[in-house]
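> what shape does this take:
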Amino acid sequence: MWTTAAESRPVESLPEPVGEWTRDHAAATCFFRSSNWYPPVLAGVRTLEEWLFAAGLIEEAAALTERLSPDDYGTYVTAWYREGLARYGSSWRYADIITALLAASRRLVPERYLEIGVRRGRSLCTVASQAPDCALYGFDLWVSNYAGIENPGPEFVRTELDRVGHRGSVQFVNGDSHQTLPAFFAAHPDLTFDLITVDGDHSTLGAAQDICDVMPRLRIGGILVFDDVCHPALPGLRQVWQELVASQPRFSAVTFDEAGYGVGMATRRF
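So this is what the prediction gives:
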């Protein structure tokens, strides 16, 4: 849930990931031979930046939002994209959760995608538009009027996925992610993911716990996306991203915080 700035203020101690880290690899970003001289991951932060700011990506994001059922926020974001492109053309360097997921899913074509914070399914649809056979796992509380926007539930999201031609399986896990994620992973000890988005609990400790829960299940070479890294009312989210991901040698990360509410994208190195 959204919180006030006071509730999401930075804290001195954040949680740490628990459990063993998967040794599974994302094939799209890893390289193997019979003798491996180097670590297998081919793509780091500079490559992620190229993906994130690739020509035509914002136009694709605008077209995607227009394909989905309209709501006030979606209409606003589409207008934001169009205005930025009209003013600055191809020189406009902008990123958000939609453009980040477009970039990541286009390159990875993930087999399995996990998302915390589904709401109307815009992010799920972004991934599905690039990887129509991907198995999708969505975790949400389905809070009514979440952040001032209608939150119609799983069946609505399924109809949105149909709009982008998704063919793979979809599993929704309903409830508090701090309870449902540990239970889900305990029931699926070998399940790993090419791509994961954390966009649920926006309190500092809540967001940190979600990241710590999913990090060990991200494949080596897989990508983690984290939303709202520069939200002015939620300063703790930047701390969470910086301390748990961007500053860690296990990850190679790019952070966009120049406009909008920002987004972080990182690939797991080992």
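> from here on, just use CA atoms for contacts and neighbour counts.
Noted.
> spatially nearest residue to Val143 (excluding sequence neighbours)?
Spatial nearest neighbour of Val143, excluding adjacent residues (Cα to Cα, 6 or more residues apart in numbering): Asn151 at 6.6 Å.
> okay, and that neighbour sits in which element?
For Asn151, there is no helix or strand it lies in under DSSP states H and E.
> list the contacts of it.
Applying Cα atoms under 8 Å, 6 or more residues apart in numbering, we find Asn151 in contact with Arg119, Arg120, Trp142, Val143, Ser144, Asn145.
> the structure of the following sequence is requested for comparison with the preceding one:
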Amino acid sequence: MPNGRNRNSTFDAGDMADWYPPLMIGAEELGTRILQPTLRAEALALLERLTPDAYTTYIAAFLREGERRYGANWRYADIVTVLLELARTLQPAAYLEIGVRRGRSAAAVAKQAPACAIIGFDLWQAGYAGIENPGPDFVRDELRRLGHQGTLELVSGNSHRTVPEYLVSHPNARFDLIVVDGDHSAEGARQDLLDVLPRLNVGGAIVFDDVDHPAHPELRAVWRDIVADRPDMSAWQFDGVGYGVAFALRRHG
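Have a look, this model is predicted:
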């Protein structure tokens, strides 16, 4: 896994003094890009390439109806639109995801950064959220069809055990992009964030889903306390429509 800064979002002054923190693009600017109608069109096109399920079919219909009612001024973001823009901008070499399910988030990254090394952690719970959860072989097939060329490792089991075990066994592993979308209890989400945040490269991004989910109102405070309020992070959050999503870029080490 790569070490050091994400060169696509940071400035290297060489032998000069670091007058500014190295991050060259902030979360607010990337958030503005994420809300553009062209990105919603990209998200819709990606959903239509994936094997459909009830949720992706619903989201695709939601996107079409939002555009029909409100046009180009409609503001909407979710984990797919966020990851499409972050992966395009950062061009991550290494991506870690907690909560893979059917591979929708990983697909967004693979589409924009096909050579990215991906590692994902999931319990593969049958019938998760009332939808079929086919398991790691299904995810491998989805990413292969999208043209993913990088390495793919999918780890089964509880993230509170498997993620720390992986990080201990890979002490030099660092990531340009991380998604935490697994355990939605306050303590579980907190632990996942604390486990992976030290491995985020300067200039890299961490994404946290469902910050406005009515069944999990505690997640908003978890995100703020663990990530968004840190002085070394540049954070952005979208809520009010859908279940909400947030991300933050590491400004300095």
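> so after superposing, what's the score?
Superposed pair, TM-score by TM-score structural alignment, normalised by the length of the second structure: 0.96. Supporting alignment: 249 aligned residues with a Cα RMSD of 1.2 Å.
> which of the contacts of Asn151 of the first structure are also in contact in the second structure?
Among the contacts of Asn151 of the first structure, the ones whose aligned partners also touch in the second structure (both residues aligned by TM-score structural alignment, their matches' Cα atoms under 8 Å) are Arg119, Arg120, Trp142, Val143, Ser144, Asn145.
> what does the fourth one align to in the second structure?
In other words, Val143 of the first structure. For Val143 of the first structure, the aligned position in the second structure is Gln125, judged by TM-score structural alignment.
> picking up where we left off before, sitting in helices, which of the kept ones among the contacts of Asn151 of the first structure do you find?
Applying DSSP state H to those, no entry is found in helices.
> can you pick the most crowded of those?
Arg119 (27 neighbours; other Cα atoms under 10 Å).
> which residue in the second structure aligns with that residue?
Taking TM-score structural alignment, Arg119 of the first structure has Arg101 as its aligned residue in the second structure.
> so its match makes contact with Gly120?
No. Counting by Cα atoms under 8 Å, Arg101 of the second structure does not reach Gly120; the two are 9.5 Å apart.
> show me the strands in the first structure, by range?
112-116, 135-140, 170-174, 193-198, 218-227, 251-256, 263-268 (DSSP state E).
> adding distance to Ala208 of the first structure, write the ones you listed out as CSV.
Output for the strands of the first structure, formatted as CSV (distance: least, Cα to Cα, whole Å):
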stretch, distance to Ala208 of the first structure
strand 112-116, 12
strand 135-140, 16
strand 170-174, 19
strand 193-198, 10
strand 218-227, 11
strand 251-256, 16
strand 263-268, 14
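> format those as TSV; extra columns: mean neighbour count and distance to Pro182 of the first structure.
Shown next, in TSV, are those (neighbours: other Cα atoms under 10 Å; distance: least, Cα to Cα, whole Å):
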stretch	mean neighbour count	distance to Pro182 of the first structure
strand 112-116	23	13
strand 135-140	21	12
strand 170-174	15	12
strand 193-198	26	15
strand 218-227	27	15
strand 251-256	22	22
strand 263-268	27	21
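> which among those strands is found nearest to Glu60 of the first structure?
strand 263-268 (17.6 Å; Cα to Cα).
> tell me which residues in stretch 160-178 of the second structure are buried?
For stretch 160-178 of the second structure, a neighbour-count test (16 or more other Cα atoms under 10 Å) marks His160, Thr162, Val163, Ala173, Arg174, Phe175, Asp176, Leu177, Ile178 as buried.
> identify the residue of the first structure aligned to the fifth one.
What it means is Arg174 of the second structure. Using TM-score structural alignment, Arg174 of the second structure lines up with Thr192 in the first structure.
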